[in-house]
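Student: sequence unknown, structure follows:
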């Protein structure tokens, strides 16, 4: 079976992984999150420079962890988009260099397909039909999946403004909490009352797009509530109530997609899938609806090289055509399938 090297650099994590026949042999990850913290968000040029410094040692660490040699690698898969333009370009250039040096084919992977594929490494092949809820700092999407390597990916809905993870970061800033906001809000919310404040459930009205999301208004509702509040700010209650609104909105729409598209499996992936309340509410609602919930372990929810290698493993075994060295970084790549194609732009 072919051995696939995967490289991921779409945002602020530099990841590499090696997968063979659906088994993760080894991976490594570096994050530049601490370098972005004082800016309250990811700075693309800082991320790109961090990738440039980290990518070679991270690939070496992954190869060492897998107990293989570079000569054993049969193909290279690399994120070609979407993501931060300069960040994607660093990883893509590295992927081309490894493929050229090793004399092996190159595959440009769509970042969101990587998130969907990573669960295969822990829980085995996906069913013939399932709904995927992808929730992260940059993406909030509902997808209808078939065979990831062979079938088109049906994009059911997206956020029209802030992604869920972005909203967590912005609300954390409103509450005087550090970046990144997701983990700290999750932690603080455990001491709060999720019913203390009735924040809106955005885009859930009868005339709204059934699978669309909008979290900018929810963030603004939190800001207005904080501005109006007199006395000490009940940070834990605000955090818990905001988190509940996000979890309710995400899971409500995901379960609706399952029901309306005849899918008995919900795949939930991305950094926000690590949130304890989102997970708990998804489990509760899936159980009530008779839907199987699949969520990878927390370390595989965030961006990583294993997920890109997982896509590479699937498409190579399916006989998909490789890319050539004219493959270009596509920061706004439209999701139609697992692979990204096209020249430099």
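Tutor: Thanks, I have it. All of these numbers come straight from a predicted model, not from anything done at the bench.
Student: going by C-alpha atoms from here, please, whenever you check contacts or count neighbours.
Tutor: Fine.
Student: measure the residue lying closest to residue 88 once chain neighbours are set aside to residue 53 for me?
Tutor: Nearest residue to residue 88, sequence neighbours excluded (Cα to Cα, 6 or more residues apart in numbering): residue 10, at 4.9 Å. For residue 10, the distance to residue 53 equals 15 Å [Cα to Cα, to the nearest Å].
Student: who's more crowded, the two?
Tutor: Taking other Cα atoms under 10 Å, residue 10 and residue 53 do not tie; residue 10 has more neighbours (31 against 12).
Student: mind listing the helices for the stretch 51-200 of the chain?
Tutor: Secondary structure of the stretch 51-200 of the chain (DSSP state H, counting those that start in this stretch): helices located at 85-102, 111-117, 120-123, 164-174, 181-189.
Student: which one, of these, ends up nearest to residue 314?
Tutor: helix 111-117 (8.5 Å; Cα to Cα).
Student: okay, the helices of the stretch 51-200 of the chain in JSON lines with distance to residue 77 and mean neighbour count next?
Tutor: Below are those laid out as JSON lines (distance: least, Cα to Cα, whole Å; neighbours: other Cα atoms under 10 Å):
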{"stretch": "helix 85-102", "distance to residue 77": "7", "mean neighbour count": "22"}
{"stretch": "helix 111-117", "distance to residue 77": "10", "mean neighbour count": "28"}
{"stretch": "helix 120-123", "distance to residue 77": "16", "mean neighbour count": "17"}
{"stretch": "helix 164-174", "distance to residue 77": "26", "mean neighbour count": "24"}
{"stretch": "helix 181-189", "distance to residue 77": "29", "mean neighbour count": "20"}
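Student: adding distance to residue 237, write these out as a markdown table.
Tutor: A markdown table is the format used below for these (distance: least, Cα to Cα, whole Å):
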| stretch | distance to residue 237 |
| --- | --- |
| helix 85-102 | 37 |
| helix 111-117 | 31 |
| helix 120-123 | 35 |
| helix 164-174 | 13 |
| helix 181-189 | 7 |
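Student: what's the closest of those to residue 210?
Tutor: Of the helices of the stretch 51-200 of the chain, the one closest to residue 210 (Cα to Cα) turns out to be helix 164-174, at 16.6 Å.
Student: can you give the distance from that closest one to the centre of its chain?
Tutor: 16 Å (Cα atoms, centre = their mean, to the nearest Å).
Student: take a look at this one as well, against the first:
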């Protein structure tokens, strides 16, 4: 008997990207994302502007996702959406739309944890090897830095997290100090590839156990730049590539110090990364180099690193198989725990 094809429409609206994907089981038929350039002039996401943009984007994005998938809404078996964490106003737009569509079509509603989605993106059928359970998941983004023990599709335990800022924020704030645009993470990565990572030394903050801390690093970068530009106003311009390389080198060092500790303490040498910062070339190269140490490493395709709806859809697919559905009383939660 042929396997039944389950069509799931997934919506992601946790921050400033309005995204919709259509999946046929674990295959992505379409994956549409509408960004919001309005935030660039502010150097960061403005929550109220983000929610308003979601309201104008969501209908055309959903229409395009269905069109690209080549199916009609009547063929769908379930509607998935990001339940949290994220910006409350943004989450509400996606949640409300998903509920309305689910109710009008008379099909199940499935809420998905955003960070679980980042890790489960590895299970989209792309032809690439997939991690086996258990594995250590590393979620790295502008709002999160977590080490997660992934025991099953929806059985995850956070074993380490940041005590203050996330690694993505450390990249962006460091870039802002250097006068780079927003988001600064990709720009630092670009300059770092042309610089000397050992040109300047920055401190590695201490945090207990498998936890992280990045606030002290940002402060150290700020004081360093203030001190050097007082001596030479053109210091940044003269040394931008080396500064970026040194910043990136140190942030990667901080990140992997705890990943290595997690591998050693758990005895699990299978590591998968997810989240926007997993697009960083330095982090990818560092993780791949660990294969020489016997690690099994998994890096998501670039289209599944930043916020996208395909990762929400694959997480929802496994919930659908287990008949884990949500009711219309379900509410978005900006600080939901994994």
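Tutor: Right, received. Where do you want to start? Every value quoted in this text rests on a predicted model; they were computed, and no experiment measured them.
Student: circling back: which ones are touching the residue nearest to residue 88 of structure 1?
Tutor: Residues near residue 10 of structure 1 by Cα atoms under 8 Å, 6 or more residues apart in numbering: 79, 81-85, 87-88, 91, 111.
Student: which residue lies nearest the spatial centre of structure 2?
Tutor: residue 275 (2.3 Å; Cα atoms, centre = their mean).
Student: pretty sure it sits against residue 145.
Tutor: No. Here residue 275 of structure 2 does not reach residue 145: they are 9.1 Å apart, not a contact under Cα atoms under 8 Å.
Student: any common contacting residues for the two?
Tutor: Residues touching both residue 275 of structure 2 and residue 145 comprise residue 139, with contact defined as Cα under 8 Å, 6+ apart.
Student: quick one, strands of structure 2?
Tutor: With strands called from DSSP state E, structure 2 shows them at 7-12, 18-24, 27-34, 78-84, 109-113, 135-140, 145-152, 155-161, 270-274, 296-298.
Student: out of those, deepest packed?
Tutor: When neighbours are counted by mean count of other Cα atoms under 10 Å, the highest per-stretch mean among these falls to strand 7-12, a mean of 32.
Student: structure 1: matching residues for that strand?
Tutor: Mapped onto structure 1 using TM-score structural alignment, strand 7-12 of structure 2 covers residues 3-8.
Student: superpose on structure 2 and give me the mean offset of that stretch.
Tutor: Superposed on structure 2, stretch 3-8 of structure 1 shows a mean distance to its aligned partners of 0.8 Å (mean Cα distance after the TM-score superposition for structure 1).
Student: quick check: closest non-adjacent residue to residue 19 of structure 1.
Tutor: Closest to residue 19 of structure 1 by Cα to Cα, 6+ apart is residue 4, at 5.3 Å.
Student: these two touch, right, that neighbour and residue 307?
Tutor: No. Between residue 4 of structure 1 and residue 307 there is no contact under Cα under 8 Å: 11.1 Å.
Student: what's residue 261 of structure 2 aligned with over in structure 1?
Tutor: So, by TM-score structural alignment, residue 261 of structure 2 is matched to residue 256.
Student: and the aligned partner of residue 82 of structure 1 in structure 2, what does it touch?
Tutor: Superposed on structure 2 with TM-score structural alignment, residue 82 of structure 1 falls opposite residue 85. Each residue near residue 85 of structure 2 by Cα under 8 Å, 6+ apart is listed here: 14, 113-115, 333-337.
Student: how does it look with 6 Å?
Tutor: By Cα atoms under 6 Å, 6 or more residues apart in numbering, the residues touching residue 85 of structure 2 are 334-336.
Student: map residue 96 of structure 2 onto structure 1.
Tutor: In structure 1, residue 96 of structure 2 lands on residue 93 (TM-score structural alignment).
Student: that should have said residue 148 of structure 2, apologies.
Tutor: By TM-score structural alignment, residue 148 of structure 2 lines up with residue 143.
Student: in this structure that match contacts residue 132, no?
Tutor: Yes. The criterion here is Cα atoms under 6 Å, and residue 143 of structure 1 meets it with residue 132 at 5.0 Å.
Student: roughly how far does residue 80 of structure 2 sit from residue 322 of structure 2?
Tutor: 14 Å.
Student: scratch that, residue 29 of structure 2
Tutor: Applying Cα to Cα to residue 29 of structure 2 and residue 322 of structure 2 gives a distance of 22 Å.
Student: counterpart of residue 199 of structure 2 over in structure 1?
Tutor: Per TM-score structural alignment, residue 199 of structure 2 is aligned with residue 196.
Student: end to end, how far does stretch 179-193 of structure 1 reach?
Tutor: The stretch stretch 179-193 of structure 1 measures 23 Å between its terminal residues, going by Cα to Cα.
Student: need the residues that contact it.
Tutor: For stretch 179-193 of structure 1, using Cα under 6 Å, 6+ apart, the contacting residues are 37, 40, 168-169, 172, 236-237, 239-240.
Student: now which residue in structure 2 aligns to residue 72 of structure 1?
Tutor: By TM-score structural alignment, residue 72 of structure 1 lines up with residue 75.
Student: excluding its backbone neighbours, what's nearest its match?
Tutor: residue 7 (7.0 Å).
Student: just checking, that neighbour touches residue 73?
Tutor: No. If you go by Cα under 6 Å, residue 7 of structure 2 and residue 73 don't touch, sitting 9.4 Å apart.
Student: if I look at the match of residue 261 of structure 2, how far off is residue 244 of structure 1?
Tutor: Per Cα to Cα, residue 256 of structure 1 is found 18 Å from residue 244 of structure 1.
Student: same check, this time on residue 78 of structure 1
Tutor: Distance of residue 78 of structure 1 to residue 244 of structure 1, given as Cα to Cα: 35 Å.
Student: about what we covered before: format the strands of structure 2 as a markdown table; extra columns: distance to residue 194 of structure 2.
Tutor: Compiled in a markdown table, the strands of structure 2 are given as follows (distance: least, Cα to Cα, whole Å):
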| stretch | distance to residue 194 of structure 2 |
| --- | --- |
| strand 7-12 | 35 |
| strand 18-24 | 33 |
| strand 27-34 | 31 |
| strand 78-84 | 38 |
| strand 109-113 | 37 |
| strand 135-140 | 24 |
| strand 145-152 | 26 |
| strand 155-161 | 31 |
| strand 270-274 | 25 |
| strand 296-298 | 26 |
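Student: tilt between the lengthiest helix in structure 2 and strand 145-152?
Tutor: The longest helix of structure 2 (DSSP state H) is helix 235-266. Between helix 235-266 of structure 2 and strand 145-152, the angle comes out at 30 degrees (axes from the mean of the first three to the mean of the last three Cα atoms, to 10 degrees).
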